[in-house]
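Enquirer: build me a model from this:
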Amino acid sequence: MIKAIIFDFDGVIADTEELHFNCLRRILSEEGIWIDREMYNETYLALDDRSCFRKALSMAKLREIPPEKLEEFIHRKARLLQSCLTEVKLFPGIVESIKQFSSEVLLGICSGALRQEIMLVLQKHSLLEYFTAIITAEDVENSKPSPEGYLLALQQLQEKSGIPISALECIVIEDSVAGIAAAKAASMYCVAITNSYPKEKLYQADLILESITEFSLRKLQNYPK
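Expert: Below is the predicted model of the structure:
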């Protein structure tokens, strides 16, 4: 029996990946590091900001930067992104799906985005009330593909609802390869949406769909596993 659905945020609820890419590219370019969208999708898309900057600096063979410099990069990107978030669009059908699912099961979010970014978008679209647990980059030590965020989301769902829930009773909705790996490492059923990657890249998911509008809890037993 499914008791909870945990959504990724960027690339599943909000169409923000292009914004994240442009902000990251701008800051890295100021440090003499170049990335394109293909590199972003392959290497950075599922990472939180801290991991993105560490990975980029490591791949550029630059020396370890002081913690305060890393924090400066993170804050600069957050400021850039926040200036654009009021215009961000949600994926087609996601609002209706969230409202429908919330009448059937508990909902959570597990994302590598910053809490302030997520809250701003959810509040703008009047969606915050539908989520029992929200796990962000600030809440975990290890970003996806680590299962840490999804396991913490499960813990919060249990604590805030008072309902016992196992990982096997959770569905994760993801758009990235690393996100799918995180969900599967947490022993959760994973539905992948092809918003960011083609279907062939998402083969590790239990179910792959082109749109959230194709998914129904009532029909889950009819999908191939």
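Enquirer: from here on, just use CA atoms for contacts and neighbour counts.
Expert: Noted.
Enquirer: tell me where this structure has helices.
Expert: For the chain, helices defined by DSSP state H occupy the ranges 17-30, 37-39, 49-59, 67-85, 94-102, 115-124, 148-161, 177-185.
Enquirer: adding mean neighbour count, write those helices out as a markdown table.
Expert: Converted to a markdown table, those look like this (neighbours: other Cα atoms under 10 Å):
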| stretch | mean neighbour count |
| --- | --- |
| helix 17-30 | 17 |
| helix 37-39 | 12 |
| helix 49-59 | 17 |
| helix 67-85 | 14 |
| helix 94-102 | 15 |
| helix 115-124 | 16 |
| helix 148-161 | 20 |
| helix 177-185 | 24 |
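Enquirer: before we compare anything, build this one as well:
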Amino acid sequence: MATIKAVMFDFDGVLFDTEPLHFEMFRQVLRMEGVTLAPDRYHARYVGLTDQACFRAVLTDSGWSAVTAEALDRLVQCKTGLMQDALRKTLPVLSGVREFVAAVAETCRTAIASGALRQEIALCLELAGMASMFEHVSSAEDVRHGKPDPALYLHALDALNRRSPLRAHECVAFEDTPHGIEAARKAGLRCVGVATTLPGSRLMQADLVVPSLHALPLSQVLAQLSP
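Expert: Modelled structure (predicted):
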């Protein structure tokens, strides 16, 4: 099996504990539309989707006969404003993330492949002092289809590959949802499931499942991914 040369991270729920914020903002915006979103329903069906895909799926499942592009843009814009305000009030970087990413960056190339909006990713990385730790960021604006489609990982892989040769099987992804794991696997990457958002039992399609990145030795991860 090839040596790991690059590590790609999902953003929400892997690097930053933003999934609870996303849920709350989705719930607030949907409430304005007369739609109720329960936590168990969100985590069972929608977690890991892009903002547009989540709103479209929830509204369709709630009986809306037509969800227009204009309506989706309005809802996403509203949620984005709420999310930006919340992120400026609290920076939910997960425990041990800075240390783990710094250790990874010493030996591997690093990238983010996330369905989050670029401005949300950039804001969090800037406030956390982590922007320089990543060679590349692929976000929702870069692709037409979010996870579980592999487009985000393929976009990030292509960006890294343009700088120096890199193949999919030389990369590992860190993901916290089944949608993300499916996307990484479809792109040809090995995948580590991080059980911060969902229980490990929901992440068993990953090559390896860890409880979090806190105090996680990179050497241990690489050893367990080796044949």
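Enquirer: which of the helices of the first structure sits closest to Phe215 of the first structure?
Expert: Between Phe215 of the first structure and the helices of the first structure, the tightest spacing by Cα to Cα is seen for helix 94-102, at 8.5 Å.
Enquirer: in the second structure, which residue sits furthest out from the middle?
Expert: Within the second structure, Ser65 marks the point farthest from the mean C-alpha position, 29.3 Å out by Cα atoms, centre = their mean.
Enquirer: alignment lookup: that one to the first structure.
Expert: When the first structure is aligned by TM-score structural alignment, Ser65 of the second structure is paired with Arg63.
Enquirer: quick check: the spatially closest residue to that match that is not a sequence neighbour vs Ser51 of the first structure, distance?
Expert: Leaving aside its chain neighbours, Arg63 of the first structure sits nearest to Leu57 (7.5 Å; criterion: Cα to Cα, 6 or more residues apart in numbering). Leu57 of the first structure sits at a distance of 10 Å from Ser51 of the first structure (criterion: Cα to Cα, to the nearest Å).
Enquirer: what of Leu81 of the first structure?
Expert: Noted for Leu81 of the first structure: a distance of 17 Å to Ser51 of the first structure, by Cα to Cα.
Enquirer: contacting residues around the residue nearest to Arg63 of the first structure?
Expert: 33, 63-64 (Cα atoms under 8 Å, 6 or more residues apart in numbering).
Enquirer: in the second structure, which of those still touch?
Expert: Among the contacts of Leu57 of the first structure, the contacts conserved in the second structure (both residues aligned by TM-score structural alignment, their matches' Cα atoms under 8 Å) are Ile33.
Enquirer: out of the contacts of Leu57 of the first structure, which one sits closest to Ile208 of the first structure?
Expert: Distance to Ile208 of the first structure across those (Cα to Cα) is lowest for Ile33, with 34.2 Å.
Enquirer: how about the equivalent of the closest one over in the second structure: what's its closest non-neighbour residue?
Expert: By TM-score structural alignment, Ile33 of the first structure lines up with Val35 in the second structure. Leaving aside its sequence neighbours, Val35 of the second structure sits nearest to Ser62 (Cα to Cα, 6+ apart; 7.2 Å).
Enquirer: how about stretch 125-140 of the second structure, aligned to which bit of the first structure?
Expert: The aligned range for stretch 125-140 of the second structure is 122-137, by TM-score structural alignment.
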